[in-house]
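**Q** Give me a model of this one.
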Amino acid sequence: MSNIRLYDPFSIEPIGDMFQGMLRAMRGSGEPGFAFKVDVTESDKDYTVVAEIPGAKKEDISVSVERGTVMISAKVEKASEEKQGERVIRRERYSGSMQRAFTLDTPVDESKVDASYEDGVLRVLLPKAEATPQRKISIR
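**A** Sure, this is the predicted structure:
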């Protein structure tokens, strides 16, 4: 009895790959170069977000924090070309944008958020807001 598995009709390799490709195209950003990876760590005082966004320019990256939701968006444009002599063998270009958003458990002090971008890596430091002391409400 312990070998019971849930049947997934999309798990068959060729069919699953086909549907994954269609779903990726419907979501937009079908190019794998547009996705960027994000790591979020938490300490007692702050959150740290590290996002790998290779090929993006600093001015094409946007970070916003509103009511505990962090939004990172980036526009990437790439072009590469391989030549043999005077003849072009392969030419690749793509451009697009990607965004990631997530909500944090603890409120963030939005006035103290710090972000830096170097060598394709975005680092965002999100200090936690000071906890407001519990206030006793008097009943009239």
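
**Q** hey, let's count contacts and neighbours off CA atoms from now on
**A** Noted.

**Q** Sort out which residues of the helix or strand hosting Phe19 are buried, please.
**A** Following DSSP states H and E, one finds Phe19 within helix 13-27. Within helix 13-27, no residue is scored as buried using 16 or more other CA atoms under 10 Å.

**Q** and what of stretch 98-114?
**A** Met98, Thr106, Pro107, Val108, Asp109, Glu110, Val113.

**Q** Show me where this protein has its strands.
**A** 37-42, 46-52, 56-66, 69-84, 87-103, 114-118, 121-127 (DSSP state E).

**Q** Let's have those in TSV, adding distance to Met26.
**A** TSV is the format used below for the strands of the chain (distance: least, CA to CA, whole Å):
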stretch	distance to Met26
strand 37-42	20
strand 46-52	24
strand 56-66	24
strand 69-84	19
strand 87-103	14
strand 114-118	31
strand 121-127	28
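
**Q** Look up the closest residue to Ser62, ignoring the ones flanking it.
**A** Ser73 (5.2 Å; CA to CA, 6 or more residues apart in numbering).

**Q** Next up, the contacts around the one you found.
**A** Ile61, Ser62, Val63, Ser97, Met98, Gln99, Arg100 (CA atoms under 8 Å, 6 or more residues apart in numbering).

**Q** give me that answer again for 6 Å
**A** Ile61, Ser62, Met98, Gln99 (CA atoms under 6 Å, 6 or more residues apart in numbering).

**Q** one more, for comparison:
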Amino acid sequence: MANISRYDPFSMSRIDPFTDLDDFFKGFFVRPALMEGGAQAPLQIKMDVKENDNAYTIHADIPGVKKEDIQVSVDGNQVSISAETRSEKEEKEGEKVLRSERHVGKIARSFTLPHEVDDAQCQAKYSDGVLELTLPKKAAASAKKLSIQ
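**A** Next up, the predicted model:
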């Protein structure tokens, strides 16, 4: 036989007013640019991917990075872009830093394309903070028709 109990919506025994209220507002007043502990939120590489019959063209925004600090790897249809950002800290006497928002560290992004890429024909250009990748599609292997004996 089932135990049936009467539901009382105004019962205070089911609500702990302090923990429930704390959980409700947890993270509500945190600024979006900063995470707990004062660390800055990780940056992400923003990009556009375009496709035509022969190749993929990718434009990735990586501002403030030297082209020597950018690495691109292509493995089949998997593409990975990573860059290391550096900041030069120059402190002058009598000057104090009020706010510093420039990111220092490594940023990376990986993605998978629908078709395999011909990694021997790939090209990369970096100008004005934009990385342009031209990734030609690998020629599809033609299907071989078998004769049945």
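
**Q** Please give the centre-to-centre distance between the helix holding Phe19 of structure 1 and its chain.
**A** What separates the centre of helix 13-27 of structure 1 from the centre of its chain is 21 Å, taken as CA atoms, centre = their mean, to the nearest Å.

**Q** if we can go back for a sec, counterpart of the residue nearest to Ser62 of structure 1 in structure 2?
**A** Aligning on TM-score structural alignment places Ser73 of structure 1 opposite Ser82 in structure 2.

**Q** same deal with Val38 of structure 1?
**A** Match for Val38 of structure 1 (TM-score structural alignment): Met47.

**Q** Was I right to think that match contacts His59?
**A** Yes - Met47 of structure 2 is within contact range of His59, at 5.4 Å (criterion: CA atoms under 6 Å).

**Q** Looking at these two, which one has more neighbours?
**A** Neighbour count, other CA atoms under 10 Å: between Met47 of structure 2 and His59, His59 has more, with 18 against 14.

**Q** Quickly note the distance from that one to Asp75 of structure 2.
**A** 19 Å (CA to CA, to the nearest Å).

**Q** on that earlier part again, nearest to Leu23 of structure 1, of the strands of structure 1?
**A** The closest of the strands of structure 1 to Leu23 of structure 1 is strand 87-103. By CA to CA, the value is 16.1 Å.

**Q** which of the strands of structure 1 is buried the deepest?
**A** strand 121-127 (a mean of 20; mean count of other CA atoms under 10 Å).

**Q** check the fit of it onto structure 2 and give the mean distance.
**A** Compared with structure 2 after fitting, strand 121-127 of structure 1 deviates on average by 0.4 Å (mean CA distance after the TM-score superposition for structure 1).

**Q** where in structure 2 is the aligned partner of that strand, by residue range?
**A** Taking TM-score structural alignment, strand 121-127 of structure 1 hits residues 130-136 over in structure 2.

**Q** thinking again about what came up before, and of the contacts of Ser73 of structure 1, the nearest to Ser80 of structure 1?
**A** Checking the contacts of Ser73 of structure 1 one by one against Ser80 of structure 1 (CA to CA), the nearest turns out to be Met98, at 20.3 Å.

**Q** Alignment lookup: that closest one to structure 2.
**A** Correspondence of Met98 of structure 1 to structure 2, assessed by TM-score structural alignment: Ile107.

**Q** Its match and Thr85 touch, don't they?
**A** No - contact criterion CA under 6 Å: Ile107 of structure 2 and Thr85 do not qualify, at 7.6 Å.
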